[in-house]
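S.K.: give me the fold of what follows.
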Amino acid sequence: MNVLIKSAIIIDTKSEFHNLTQDVLIENGKITDIAKTIKNTNNYQEVNLENLHISQGWFDSSVSFGEPGFEERETIKNGLRAAANSGFTTIALNPNTNPILDSTSDITFIKAKASNSSVNVLPIGALTIGSKGIDLAEIYDMSTSGAVAFYDYKKPISNPNLMKIALQYASNFDGLVLSFPQENKISGQGVMNENITSTTLGLKGNPSLAEELQVARDLFLLEYTGGKLHIPTISTAKTVELIREAKKKKLNITCSVAIHNLFFADEALNSFDTNFKVLPPLRTQKDIDALIEGVKDGTIDMVTSDHTPIDVEEKKVEFDHANYGTIGLESAFGALQTIFTTKKSIDILTKGKQRFGIESNPINIGNKANITLFNPDSKYTFGKNNITSKSKNAIFEGADLKGNVYGIIANNKISLNK
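M.R.: Reported below is the predicted structural model:
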């Protein structure tokens, strides 16, 4: 793949060309020249787009598709097209398929299905067999097959001894354990944040305490065992405080927040729109403010789309019975840009790679081309026409966003939006 990118503003603090408008020549998937003007003497494909900005390729630490087993939600092929159209060159893929990804053959299957894509797919293996929370899965064997972390997606490990053993065992091969932050005995049948809004709407509440108890427990376990722990999709102000204190103690802990938990408060559920039914639930403005501050000061290590396609039959039902989840790849960049500066948004979208063992490729001569192309200044209302995913359960539908993606260049391939 040979391509000449014309007049691109480079946003990459690890590049010597950061903040400069340059031409970038890519030959056989490698950056061979960066200069103010490069002549296209070999008649390569040219990319010359309005207000073109480029950065290192973006990473999303929590993406779900459907295949195998839930192809009606999303296939791997189309899911990767959605990721590429949304600017992501690497995604970590959750194990919530049917069957659950809990063996080496499952990990091998995912890697084989995704092998021809411009998007790098990093499978996350289940932490326990069948994600049932009873017995540890083959986490070492899965790691040798390419699993980058271990997680029972959206299912908390209720047995603290099992979590202790998982952290101890995974530390033998530097494995990364993920623990969903919810104590089910406290959350009960809650379907939204426990607050005045839940009382007004007559919906059962899931209190902040359910998250905070579980996080506190896991941090105590991590302090005892050592190992590497990542807490995905935190949602409360108190959780931010707990993790901030844990980092001061030098515990090996990281965490993420879903972009929609930075954007919407629980009042959004007044319409009973099931696209707003997510887990963890939307919290209060006080929580949102604390989460945004946590992203700014580095307490929260990464922001994820937490992309979860759900077919229409499981969303167009009464709120109590609807499935949790929203798609988010296509809206992630535009939503981030309404909260943070472009520089900070790109920093957020390229952070977290090291935690998941991903190679960094700054935009410098001689490096592999792993690049996202975008226009940070366009404004639009997010709608179904912006969705590539098979499922259309988009929490951001109707939201005013800022910035659109042109595509990606990665894996010696170019993928541009039509």
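S.K.: contacts and neighbour counts: CA atoms only from here.
M.R.: OK.
S.K.: which residues in the stretch 51-200 of the chain form strands?
M.R.: Counting by DSSP state E, counting those that start in this stretch, the stretch 51-200 of the chain has strands at residues 53-56, 58-63, 88-93, 120-125, 149-150, 176-178, 192-193.
S.K.: ranking these by burial, who's on top?
M.R.: strand 149-150 (a mean of 30; mean count of other CA atoms under 10 Å).
S.K.: other SSEs contacting that one?
M.R.: For strand 149-150, the packing partners by 3 or more CA pairs under 8 Å, 6 or more residues apart in numbering; DSSP states H and E come out as strand 120-125, strand 176-178.
S.K.: and the contacts of the first one?
M.R.: It refers to strand 120-125. Strand 120-125 is contacted from outside by 89-95, 101-103, 107, 110-111, 114, 139, 142, 146-151, 411, using CA atoms under 8 Å, 6 or more residues apart in numbering.
S.K.: re the thing from before, would you format the strands of the stretch 51-200 of the chain as a markdown table with distance to residue 265 included?
M.R.: Listed next are these as a markdown table, based on distance: least, CA to CA, whole Å:
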| stretch | distance to residue 265 |
| --- | --- |
| strand 53-56 | 31 |
| strand 58-63 | 21 |
| strand 88-93 | 26 |
| strand 120-125 | 29 |
| strand 149-150 | 30 |
| strand 176-178 | 25 |
| strand 192-193 | 9 |
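S.K.: which one is residue 319 nearest to, not counting chain neighbours?
M.R.: The shortest distance from residue 319 to any non-neighbouring residue, by CA to CA, 6 or more residues apart in numbering, is to residue 274 (5.7 Å).
S.K.: let me fix that, I meant to ask about residue 16.
M.R.: Residue 16 sits nearest to residue 364 (CA to CA, 6+ apart), 7.0 Å away.
S.K.: where's that neighbour, which helix or strand?
M.R.: Here residue 364 is covered by no helix or strand, with elements defined by DSSP states H and E.
S.K.: was I right to think it contacts residue 35?
M.R.: No - contact between residue 364 and residue 35 fails when scored by CA atoms under 8 Å: they sit 10.8 Å apart.
S.K.: which one's more surrounded, those two?
M.R.: With neighbours defined as other CA atoms under 10 Å, residue 364 and residue 35 compare such that residue 364 has more, 20 against 15.
S.K.: let's see this one next to it:
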Amino acid sequence: MNLIIRKATIVDPKSPYHNQTVDVKITKGIIEEIGTSLLNIDNHQEFHHDDLHISQGWFDTSVSLGEPGFEDRESITNGLNVAAKSGFTGIALQPNSYPIIDNQSQVHFVKQKAANSVTDLFPIGALTKGCEGKDLAELYDMRNAGAVAFGDYNKSLSNANLMKIGLQYVQDFDSLVIAYSQDETIKGSGVANEGIVSTRLGLKGIPNLAEELIVARNLFLLEYTGGRLHIPTISTAKSVALIKDAKKKGLKVTCSVSVHNLALTDEKLEGFDTRYKVTPPLRSEDDRKALLAGILDNTIDCITSDHNPIDIENKKMEFDLAKNGTIGLESAFGALLTILPLEKVVEKLTFGKQILNIESHKIKEKSKASFSLFIVKDNWTFGKENILSKSKNSAFIGQPMKGKPIGIYNKGKLIVS
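M.R.: Predicted structure coming up:
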């Protein structure tokens, strides 16, 4: 659709129009003109919204959708519509469906299902067959089919030699290993952060050490093999320090943190509400502050919603037995703006494209039009009525929000909530 977006404040430090309030004229998916009070002589549709801001399209590096196999949790079509209305022009899809995305036919399947959606879908292929940690999956074939990286979602690879081989192998076709980090023997049967709260509540604890041991091991392996490594959803102060030191050494390592680990702590577990049972667990306030500092000094490269829909049968049960995970697309931007400056939020919601070598588009004339639309002044509280996903397992119900996504323009189409 041809469109003129009226009086939008541009948030894009790479754009010559950064922090300016302008009109943006889009013709056939290309930004034709940017200026003030643009004439509409070609009968373009027009869009206006109070306090409207636009940025380069946000990208989420970790989204689970269920389909194929768990369509009751979420479908690809609805999940991508949720992402669009939550301000995301692109997502990286985790392979934790049934069957697992561990071969080229599964990559083709999810890409085909997403073909007509306005939000772009980029599949992550499983690093090992069936995400079982025993044998490498068909990495090269999946890469040729469109997989942008390889990792076993929320499963740490215990076999260090297999991780080493994986890091070496993907260098042949310039790809990326995603290495979730948690020592399962240290974690044991833990269900919450090991600390004062878990002790008081009688919940078995997961010490920070469980994460930090594997982060350190994987960084040693990366130093040995070379190549590129992404460590997702870190949660502890020591993990931030380890990655900071690795970057100083010149290692090609990136990392992410989830919105809920940035905004919430294990104090939320007081009511044994399973919406707060996530992987890695919500940590202490000291860890949360260290994660925020890691964002501000760019040790942490990007922020993910780590959107993981879980059906009610697997959430409404005893805390020890409930599945880990929270949805997060709908609440990501509003929650982040309560704790971080706007430009930093936009930076960390867009940097994932650089990690995965996905093309970015500056907001300038003659560039492809692909951006997120949002407001920044609104203060409100996230409620069940704001959930667009099939599953309702949000850790942010009742949380204060600032600002709100309006939608996206991508692939020549405008989607607004």
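S.K.: quick one: TM-score?
M.R.: Once superposed, the chains reach a TM-score of 0.99 (TM-score structural alignment, normalised by the length of the second structure), with 417 aligned residues with a CA RMSD of 0.6 Å.
S.K.: number of nearby residues for the residue nearest to residue 319 of the first structure?
M.R.: The number of residues packed near residue 274 of the first structure is 24, by other CA under 10 Å.
S.K.: quick revisit: adding distance to residue 387 of the first structure, write the helices and strands packed on strand 149-150 of the first structure out as CSV.
M.R.: Formatted as CSV, these follow (distance: least, CA to CA, whole Å):
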stretch, distance to residue 387 of the first structure
strand 120-125, 20
strand 176-178, 29
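S.K.: among the ones you listed, which is nearest residue 1 of the first structure?
M.R.: strand 120-125 (16.7 Å; CA to CA).
S.K.: post-alignment, the closest one versus the second structure, mean distance?
M.R.: When the second structure is overlaid, strand 120-125 of the first structure sits 0.4 Å from its aligned residues on average, using mean CA distance after the TM-score superposition for the first structure.
S.K.: any idea how far that strand is from the chain center?
M.R.: 12 Å (CA atoms, centre = their mean, to the nearest Å).
S.K.: and stretch 153-165 of the first structure, by the same measure?
M.R.: 22 Å.
S.K.: any buried residues in it, and which?
M.R.: 153-157, 162-164 (16 or more other CA atoms under 10 Å).
S.K.: over to stretch 347-358 of the second structure?
M.R.: 347-353, 355-356.
S.K.: what lies in contact with it?
M.R.: Residues contacting stretch 347-358 of the second structure (CA under 8 Å, 6+ apart): 56-61, 148-149, 176, 254, 295, 301-304, 359-360.
S.K.: now the residue nearest to residue 319 of the first structure: how far from residue 401 of the first structure?
M.R.: From residue 274 of the first structure across to residue 401 of the first structure, the span is 21 Å (CA to CA, to the nearest Å).
S.K.: ok, the closest residue to residue 412 of the first structure other than its chain neighbours - contacts?
M.R.: Among residues not flanking residue 412 of the first structure along the chain, residue 29 sits closest, at 4.1 Å (CA to CA, 6+ apart). Contact analysis of residue 29 of the first structure by CA under 8 Å, 6+ apart lists 1-2, 368-369, 410-413.
S.K.: again, only using 7 Å
M.R.: By CA atoms under 7 Å, 6 or more residues apart in numbering, residue 29 of the first structure lies in contact with 1-2, 368-369, 411-412.
S.K.: ok, and the most crowded of those residues?
M.R.: Counting by other CA under 10 Å, top hit in these: residue 369 with 29 neighbours.
S.K.: so that one touches residue 31, yeah?
M.R.: Yes - counting by CA atoms under 7 Å, residue 31 is a contact partner of residue 369 of the first structure at 5.8 Å.
S.K.: tell me where the stretch 201-350 of the first structure has helices.
M.R.: Assigned by DSSP state H, counting those that start in this stretch, the helices in the stretch 201-350 of the first structure fall at 208-225, 237-248, 260-263, 285-297, 329-339, 342-350.
S.K.: now render those as CSV, adding distance to residue 194 of the first structure.
M.R.: Below are those laid out as CSV (distance: least, CA to CA, whole Å):
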stretch, distance to residue 194 of the first structure
helix 208-225, 7
helix 237-248, 14
helix 260-263, 15
helix 285-297, 13
helix 329-339, 25
helix 342-350, 29
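S.K.: quick one, which of these is nearest to residue 77 of the first structure?
M.R.: So among the helices of the stretch 201-350 of the first structure, helix 329-339 is nearest, using CA to CA, at 14.7 Å.
S.K.: mean shift of that closest one relative to the second structure?
M.R.: Averaged out, helix 329-339 of the first structure is 0.4 Å away (mean CA distance after the TM-score superposition for the first structure).
S.K.: chain center to that helix, what's the gap?
M.R.: On CA atoms, centre = their mean, the centre of helix 329-339 of the first structure falls 12 Å from the chain's centre.
S.K.: mind giving me the packing neighbours of that helix?
M.R.: strand 400-410 (3 or more CA pairs under 7 Å, 6 or more residues apart in numbering; DSSP states H and E).
S.K.: the strand it packs on against the second structure, how far on average?
M.R.: Mean for strand 400-410 of the first structure is 0.6 Å (mean CA distance after the TM-score superposition for the first structure).
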